[in-house]
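Q: coords below, sequence missing:
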């Protein structure tokens, strides 16, 4: 009987939470073309499912969240999408998620894996996580979009040390520089993820999505223009059941029950 190969990316949907796990541990979860295509399909499914409110991205195995692109079978983008299934904006059309995403990292977080982590809204790190851009030391560079996020999300000289000298960044330093939200002992990382899931699920999902979209849109505008702009998801929220539930819960002095509608 032929052995069935495991899926390169695992998707587990329970309730309002979608858990996405990179699943090539023998290759340190390096992203090849098959994994890239699988991520594209999963991001579409997650974004199109109105019941999903939180996305968790993690990596299988003990050694790495993701060691970057697979040099033996590098991702090339597909269907016009960028690498990472369209999430990164590298090499094609950028298609960011509408849902808030938590990225839980451990071990090696390199190159394209570092980029995927920076695409998340919340990053939680095990204390053994090592962030690195190996391009300069390896002498390889192609569609190096990761540098644009690194220089925006880290202090200038810290980012430049990573970019021009492949200087690694420990989980503790990443926390100190604000790149990650929290750092946990490796054994406690899953518990930390669950705590953050509870925090997000306690919030109105449509508000989280609308505020997130407005914040990201506003980054591309001068402050005055961002303040004066109107944002479709915020406008649409005014007529939702959750808006009415927020008012009722406030009047009745109780915790709101969000429907996502």
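A: Alright, I've got the coordinates. Given the structure is predicted, the values throughout are model-derived calculations rather than measurements.
Q: okay, CA-based contacts and neighbour counts for the rest of this
A: Fine.
Q: So which residues of the chain form strands?
A: 9-14, 17-22, 54-59, 64-66, 101-105, 108-110, 122-126, 130-132, 169-170, 182-184 (DSSP state E).
Q: then this one, side by side with the first:
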């Protein structure tokens, strides 16, 4: 891997590291099991802005410090009047943000409530086999309003999603893999390393094409096929006019690795 650049903002409890073309984003509040308060939410939003703004960054990996992904909303902070949401971006500054670049969750330990919803807000999930995923909001008189109620029934069969949402009971990372919620199941402690490897695979591809895939999948959700194809035609028009498409064809013909410019 290339030289790693580490930037830490103690105020926001978010740490970012540039590893090649990947931005590793770590929620760094281990004393609170990486629960999300207002500072974490604004810090995570800022990290996503960094990912989006820099053309040298192709993929983001989101994880938590010291063997815990995130315990979800910081209830003590919420009782003090803090909001774990960022206006227009949702819980943790992520769940409604819709970043154009691929985002991978690397889950160790607990991903509970809003922590699980942060993972659901990512495009891919890598988890340790003994990680724990759950949406316990109903146990506290709430619902999983950070995307859990909306997204989970689209990811797994209805009855399985409803078991999460109605019982509030967690499942292991291995069980989440069996359900199709997780792309890779790893040994304990290996989730971030495997997520970074997966990020490298993704980053080898054309950045405009990656963004187009995300845009089309998002636009096609719940709409008639004719509307989805209309969006796809528009995206394809932009792609076929790009320099990267020509570079991809030339690289194939010349039997070399493409040099993407994102143009």
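A: Thanks, I have the structure now. Please read all numbers here as calculations on a predicted model, not as lab measurements.
Q: hmm, back to that, just say which of the strands of the first structure is most tucked in.
A: For the strands of the first structure, the largest average neighbour count (mean count of other CA atoms under 10 Å) is found in strand 64-66, namely a mean of 31.
Q: what's in contact with that one?
A: Applying CA atoms under 8 Å, 6 or more residues apart in numbering, the contact partners of strand 64-66 of the first structure are 22, 25, 28-31, 58-59, 104-110, 112-114.
Q: Residue 34 of the first structure -> the second structure?
A: Counting by TM-score structural alignment, residue 34 of the first structure corresponds to residue 39 in the second structure.
Q: neighbours of that match, just the number please.
A: 19 (other CA atoms under 10 Å).
Q: That one touches residue 27, doesn't it?
A: No - checked against CA atoms under 8 Å, the pair residue 39 of the second structure and residue 27 is beyond contact range at 10.6 Å.
Q: which neighbours do these two share?
A: residue 13.
Q: pretty sure residue 81 of the first structure contacts residue 75?
A: No - at 10.8 Å, residue 81 of the first structure and residue 75 do not qualify as touching, with contact defined as CA under 8 Å.
Q: hang on, the earlier thing: I'd like the strands of the first structure laid out as JSON lines, including distance to residue 46 of the first structure.
A: JSON lines is the format used below for these (distance: least, CA to CA, whole Å):
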{"stretch": "strand 9-14", "distance to residue 46 of the first structure": "9"}
{"stretch": "strand 17-22", "distance to residue 46 of the first structure": "7"}
{"stretch": "strand 54-59", "distance to residue 46 of the first structure": "8"}
{"stretch": "strand 64-66", "distance to residue 46 of the first structure": "20"}
{"stretch": "strand 101-105", "distance to residue 46 of the first structure": "11"}
{"stretch": "strand 108-110", "distance to residue 46 of the first structure": "23"}
{"stretch": "strand 122-126", "distance to residue 46 of the first structure": "17"}
{"stretch": "strand 130-132", "distance to residue 46 of the first structure": "27"}
{"stretch": "strand 169-170", "distance to residue 46 of the first structure": "31"}
{"stretch": "strand 182-184", "distance to residue 46 of the first structure": "25"}
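Q: Of those strands, which is nearest residue 38 of the first structure?
A: strand 9-14 (6.4 Å; CA to CA).
Q: just to revisit the earlier point, measure the match of residue 34 of the first structure to residue 79 of the second structure for me?
A: As judged by CA to CA, to the nearest Å, residue 39 of the second structure and residue 79 of the second structure stand 15 Å apart.
Q: And residue 212 of the second structure, by the same measure?
A: 41 Å.
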